[in-house]
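Novice: this is a predicted model, with the sequence first.
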Amino acid sequence: MARSVLVTGGNRGIGLSIARAFAEQGDKVAVTHRGSGAPADLFGVTCDVTDAESVDAAFKEVEAAHGPVEVLVANAGVTDDTLLMRLDEGQFTSVLDTNLAGAYRVAKRATRGMLRAKYGRMIFISSVVAMSGSPGQVNYAASKAGLIGVARSITRELASRNITANVIAPGFIKTAMIDDVTDRRHEEILANVPAGRLGDVEEVAEAAVFLAGASYVNGAVLPVDGGLGMGH
């Protein structure tokens, strides 16, 4: 049976691959964007996850078109990297407001319909950096680590209502972000990945589809990193 799926930041990269994986199996998929538009084969809604009113408006659009959201993938995220000594208050709080507080806002809004239906799947896209840390990414790592606490607390609250909240922690995945690194850094990355290669966005999407179908996996962190973190 087709489910109503919402992927935040689903108009490119990992989010787009996840959205298409759900669409390919027959689900009704919506993706959020911040004004750049969505691919023609997906239902796009404008949404700023740092604004609760914008989140509510986006959910109302999706609910009108596809029904209450049954599978939420909180993927929208940003980076603003710099070393701690140079990291200012604005850089720190803006990354947390999008990556962490944004995930809280969409999860809170999705909960309304999930509780009524006594069914829901929440998937939070974190990062291997959440567990391993990374120089120049104090803000990003903090935001991605926070998602684990969010998901596990939701699990404690809502698991009895047939609602799951799980986390995917991708490692180094072939996206536009990786394209920007130097050849030397690329070699350093590969040297630390037991699989000896970067991951594909489709491999993250496979994990999302699995978690959306797994009713007895809850509060878990699923690494998709080629063995980089060894589950930490």
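Specialist: Cool, got the structure. Numbers count the residues shown, from 1 in each chain.
Novice: CA only for contacts and neighbour counts going forward, please
Specialist: Will do.
Novice: which secondary structure elements does the longest helix belonging to the chain contact?
Specialist: Looking across the chain with DSSP state H, the single longest helix is helix 138-158. Secondary-structure packing of helix 138-158 (3 or more CA pairs under 8 Å, 6 or more residues apart in numbering; DSSP states H and E): helix 89-96, strand 120-125, helix 129-132, strand 163-170.
Novice: TSV for those, including mean neighbour count?
Specialist: Below are the helices and strands packed on helix 138-158 laid out as TSV (neighbours: other CA atoms under 10 Å):
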stretch	mean neighbour count
helix 89-96	17
strand 120-125	27
helix 129-132	18
strand 163-170	27
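Novice: now render these as TSV, adding distance to Glu61.
Specialist: Output for those, formatted as TSV (distance: least, CA to CA, whole Å):
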stretch	distance to Glu61
helix 89-96	26
strand 120-125	19
helix 129-132	32
strand 163-170	22
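Novice: okay, one more to line up with it:
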Amino acid sequence: MQRMGKKIYSEHWEKETESLNNQGIYQTLSKITPKKNTIEIGCGTGVTSRYLASDRKVLSIDNNEHLIEKTSQTLKDMESPPTIIHADIFELTSEILSSIRDFSPIVVTGWFIGSHADDIDKRTDPSLAIYKKPKLYRESIEDIIVGKIGAIDTVEWVHLANRGEISALASEQQIIQATVDEYNARVFSPNGFEVEEVKLLKWDRNRSNFMYVNSPNQNYKGEHTIPVFISILAKRKKT
């Protein structure tokens, strides 16, 4: 197994992005996202940015200069491309936060949050087992998205999307309700948001060569599982 640094990660993610795009995942997610000024956390290779920016203004933030370079190439022919900021969401300066506020975001997206091993190690407890780190890293960024950026008074929507595997024995409604309950309790309700909609998107995992790390699920009892992407759209609560 090859340990990925920034550059290698960007090359592998470019291939995975092509696979997901061919399955229509990004286009579907962009249609779910409200068509308002959008902060995109993680530009990837620019494919998601392109879909989002086709019908709304987008400000994208990423900490990987190799992915930003790929994004710039992807967007070079757009008349109104997204603005891209090279920054680490864990270290948002007052200047960057000011730029975000000036953009007057209505929506914040965080799709398929992840990074290379060095970045994940930096942001998680070094004593943790490797299989626990990506999930904790993602959850930490979700907390920043909803707690810090979501605290900006213009923000009304948060759209997250994660990969997962669901039990073949559970109904779609059971999975959706469990997701609603988990995200409202852990992320949204403490920050004044609530889940508006959850959708399960089919994922042909056989078309992927990306090295995902699977976190054990305490509810897993050995039954057959189905790979999916889970779209979670949340709205600010009315006061």
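Specialist: Yes, it's here. Treat the numbers as computed from the prediction; the structure is a model and nothing was measured.
Novice: TM between them?
Specialist: For this chain pair, the superposition-based TM-score is 0.50 by TM-score structural alignment, normalised by the length of structure 1; 160 aligned residues with a CA RMSD of 4.4 Å.
Novice: nearest to Lys108 of structure 1, of the helices and strands packed on helix 138-158 of structure 1?
Specialist: For Lys108 of structure 1, the closest of these is strand 120-125, at 10.6 Å, according to CA to CA.
Novice: elements contacting that closest one?
Specialist: If contacts are counted by 3+ CA pairs under 8 Å, 6+ apart, strand 120-125 of structure 1 sits against strand 71-74, helix 102-117, helix 138-158, strand 163-170, helix 201-213.
Novice: redo those as CSV? Include distance to Phe22 of structure 1.
Specialist: Converted to CSV, these look like this (distance: least, CA to CA, whole Å):
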stretch, distance to Phe22 of structure 1
strand 71-74, 10
helix 102-117, 18
helix 138-158, 21
strand 163-170, 16
helix 201-213, 7
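Novice: which among the ones you listed is found nearest to Glu188 of structure 1?
Specialist: Judging these by CA to CA, what sits closest to Glu188 of structure 1 is strand 163-170, at 17.3 Å.
Novice: ok, back up a step: the helices and strands packed on helix 138-158 of structure 1: which one's closest to Ala74 of structure 1?
Specialist: Closest of these to Ala74 of structure 1 is strand 120-125, at 4.8 Å (criterion: CA to CA).
Novice: residues making contact with that closest one?
Specialist: Applying CA atoms under 8 Å, 6 or more residues apart in numbering, the external contacts of strand 120-125 of structure 1 come out as 70-75, 103, 107, 111, 114, 144, 147, 151, 162-170, 208, 211-212.
Novice: now do it against strand 163-170, angle only.
Specialist: Strand 120-125 of structure 1 and strand 163-170 are oriented at 20 degrees to each other (axes from the mean of the first three to the mean of the last three CA atoms, to 10 degrees).
Novice: list the buried ones in the longest helix along structure 2?
Specialist: When structure 2 is parsed with DSSP H, its longest helix is helix 6-22. For helix 6-22 of structure 2, the neighbour count (16 or more other CA atoms under 10 Å) marks 6, 9-11, 13-14, 16-17, 19-20 as buried.
Novice: now, which of those sits nearest Asp119 of structure 2?
Specialist: The closest of these to Asp119 of structure 2 turns out to be Lys6 (CA to CA; 8.4 Å).
Novice: gap between that closest one and Leu67 of structure 2?
Specialist: Using CA to CA, to the nearest Å, Lys6 of structure 2 is found at 9 Å from Leu67 of structure 2.
Novice: circling back to that earlier point, so what does the longest helix of structure 2 touch, helix or strand wise?
Specialist: So helix 6-22 of structure 2, by 3+ CA pairs under 8 Å, 6+ apart, packs with helix 65-75.
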